[in-house]
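Trainee: Got a predicted structure here, sequence first:
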Amino acid sequence: MRLRHLSPALCATALAAVAALVTGGASASAVPTDGSLPPGRGFHAVIRPVDDATRASMMGVSWKPGCPVPIEDLRVIEMTHRGFDGADHVGHLMVHEDIARDTVNAFRQLYLRDFPIRRMELIETYGGSDDASMEADNTSAFNCRAITGGTRYSVHSYGKAIDINTVENPYVKGSLVLPASGAEFTDRTDVRPGMLVDGDRAVTSFTSRGFDWGGHWTSLKDYQHMEIPQP
């Protein structure tokens, strides 16, 4: 596009379109941070580097020396999501810069399908506790921690895994259900709002972009979990 041949007004429109593409096709304008958007406002998302205040809140909580990804490689996505109340809300998700655009596009598809998200808050809100975040039914991504029941780094430690509606989509291994309040959602044939179920377009919104879904695993089921596998 040769902007020099356009009027100033058209140049501004064209530049805004380019900026939207940079954020994965979402609106490039900042969304409000008061927690809600007017109904019908539509999906908006902004991808930003980690700011100084957020970085400070991460130290010793979700990030520690030795973590496999530097904070400089992480991005905070501020985006609209549909709530269980049917209204639009603003959430925050921290992911690796490599998957930020695909993450925005996947969540846009959830929004367009009226798939509800209970809450979307950075893990620092819960002191870095995965258990507390799950019990709150929080959708989150980056957290430098070990895998559940193990010692190696979780893919969350790379910012390349996302847990969605953790109560409606629990982690299940034998008799262990996490969070415990997710036990009423272990029957995946009883489909209710916010559940990720096999074959549903909410799942394919992620898997079509290269994510693996924990609901497809065989040794256990992690219905909340989407990840980009690490080499």
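Mentor: Here it is on my side, so go on.
Trainee: Going by C-alpha atoms from here, please, whenever you check contacts or count neighbours.
Mentor: Will do.
Trainee: M120 touches M134, doesn't it?
Mentor: No - contact criterion CA atoms under 8 Å: M120 and M134 do not qualify, at 11.3 Å.
Trainee: Strands along this protein, start to end?
Mentor: In the chain, the segments counted as strands under DSSP state E are 36-37, 45-49, 74-82, 88-96, 161-163, 171-173, 176-178, 212-213, 221-222, 225-227.
Trainee: okay, those strands in a markdown table with mean neighbour count and distance to R192 next?
Mentor: Shown next, in a markdown table, are the strands of the chain (neighbours: other CA atoms under 10 Å; distance: least, CA to CA, whole Å):
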| stretch | mean neighbour count | distance to R192 |
| --- | --- | --- |
| strand 36-37 | 18 | 24 |
| strand 45-49 | 22 | 26 |
| strand 74-82 | 25 | 15 |
| strand 88-96 | 24 | 19 |
| strand 161-163 | 25 | 17 |
| strand 171-173 | 20 | 17 |
| strand 176-178 | 17 | 18 |
| strand 212-213 | 21 | 19 |
| strand 221-222 | 21 | 17 |
| strand 225-227 | 24 | 18 |
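Trainee: Can I get these in TSV including distance to N143?
Mentor: Compiled in TSV, the strands of the chain are given as follows (distance: least, CA to CA, whole Å):
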stretch	distance to N143
strand 36-37	25
strand 45-49	16
strand 74-82	11
strand 88-96	9
strand 161-163	9
strand 171-173	17
strand 176-178	17
strand 212-213	18
strand 221-222	17
strand 225-227	13
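Trainee: Check it against this one:
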Amino acid sequence: MHIARRCAALALGLGLALGLLPGHAPAADAPRLAATVRDVPGEKLGASHGPGCPVPPQRLRLITMNHWGFDGRVHRGELIVHQDMVRPVLRVFREIFDERFPIRRMRVMAEYDGSDARAMADDNTSAFNCRRVTGDAGHLSRHSYGDAVDINPLENPYVDRSGAVHPPAAGRHLERDPAAEGLIMPGDAVTRAMESAGWQWGGHWSPPDYQHFSADGT
């Protein structure tokens, strides 16, 4: 039994590395999602994790994977998520990749010293970051648990309860134009993929958080 389980784990790891998730067989000549999953090195957490964080580092995983950029090319990015979220996150980003939805950049929050404001201003797609809710310091963000993702913040603004727009430069995208590149819209590739994984979209909130998806809807 132990040998069988180890073989199954190795097969899953190889499938992740090659982008061959269950039920997915890309055409031989088509670009495909290629992903690797591993424990998170300390330098990849940096200031995004510290004392009092609800999830210990050993329960987080670093996903390195391909994504389409705004330049029409395939780039390599990184996300940190809770270990229980690896499979749904990979399924979502596989579907997004197949639809060629563009992502500006995908870097771990340690590269921004855990600053959500800096990451949003840089249009960075991210997941884990142990922090308070932007614009509501009384509550811990779901990103602290590794089960939330923000995608293309400059194209998909967050409006807090005071009416402030985050990041400020994203205010021009409060008027949603489905023709604009990188915007998340109802029924598009991103929202369909997230819904199929059981994740909920902050774009339905009032005020909206167009960049935000989470497993528990908060």
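Mentor: Now that the structure is in, tell me what you want to look at. Note that this is a predicted model, so its numbers are computed, not measured.
Trainee: returning to what we had before: common neighbours of M120 and M134 of the first structure, please.
Mentor: The overlap between the contact sets of M120 of the first structure and M134 (CA atoms under 8 Å, 6 or more residues apart in numbering) is empty.
Trainee: top helix in the first structure by residue count?
Mentor: helix 8-22 (DSSP state H).
Trainee: Residues in contact with that one: which ones?
Mentor: With contacts defined as CA under 8 Å, 6+ apart, helix 8-22 of the first structure is touched by L3, R4, A26, S27, A28, R101.
Trainee: And the furthest pair within these?
Mentor: R4 and R101 (28.7 Å; CA to CA).
Trainee: These two: who's more crowded?
Mentor: R101 (21 against 8; other CA atoms under 10 Å).
Trainee: So which residues of the first structure form helices?
Mentor: Assigned by DSSP H, the helices in the first structure fall at 8-22, 52-58, 100-112, 130-135, 201-207.
Trainee: Take those helices and lay them out in JSON lines including distance to S36 of the first structure.
Mentor: JSON lines is the format used below for those (distance: least, CA to CA, whole Å):
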{"stretch": "helix 8-22", "distance to S36 of the first structure": "21"}
{"stretch": "helix 52-58", "distance to S36 of the first structure": "21"}
{"stretch": "helix 100-112", "distance to S36 of the first structure": "14"}
{"stretch": "helix 130-135", "distance to S36 of the first structure": "20"}
{"stretch": "helix 201-207", "distance to S36 of the first structure": "23"}
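Trainee: just so I know, which of these lies nearest S175 of the first structure?
Mentor: The nearest among the helices of the first structure, by CA to CA, is helix 130-135 at 17.0 Å.
Trainee: Can you mark which positions in the closest one are buried?
Mentor: D130, S133, M134, E135 (16 or more other CA atoms under 10 Å).
Trainee: what's the matching range in the second structure for it?
Mentor: Aligned by TM-score structural alignment, helix 130-135 of the first structure falls on residues 116-121 of the second structure.
Trainee: And that stretch, how far out from the chain middle?
Mentor: 14 Å (CA atoms, centre = their mean, to the nearest Å).
Trainee: Ok, stretch 104-111 of the first structure next?
Mentor: Relative to the chain's own centre, stretch 104-111 of the first structure is displaced by 9 Å; criterion: CA atoms, centre = their mean.
Trainee: The aligned partner of Q200 of the second structure in the first structure: what's it in contact with?
Mentor: Taking TM-score structural alignment, Q200 of the second structure has D212 as its aligned residue in the first structure. Residues near D212 of the first structure by CA under 8 Å, 6+ apart: F206, M226, E227, I228, P229.
Trainee: separation between D212 of the first structure and A12 of the first structure?
Mentor: Noted for D212 of the first structure: a distance of 39 Å to A12 of the first structure, by CA to CA, to the nearest Å.
Trainee: Also G25 of the first structure?
Mentor: As judged by CA to CA, G25 of the first structure and A12 of the first structure stand 17 Å apart.
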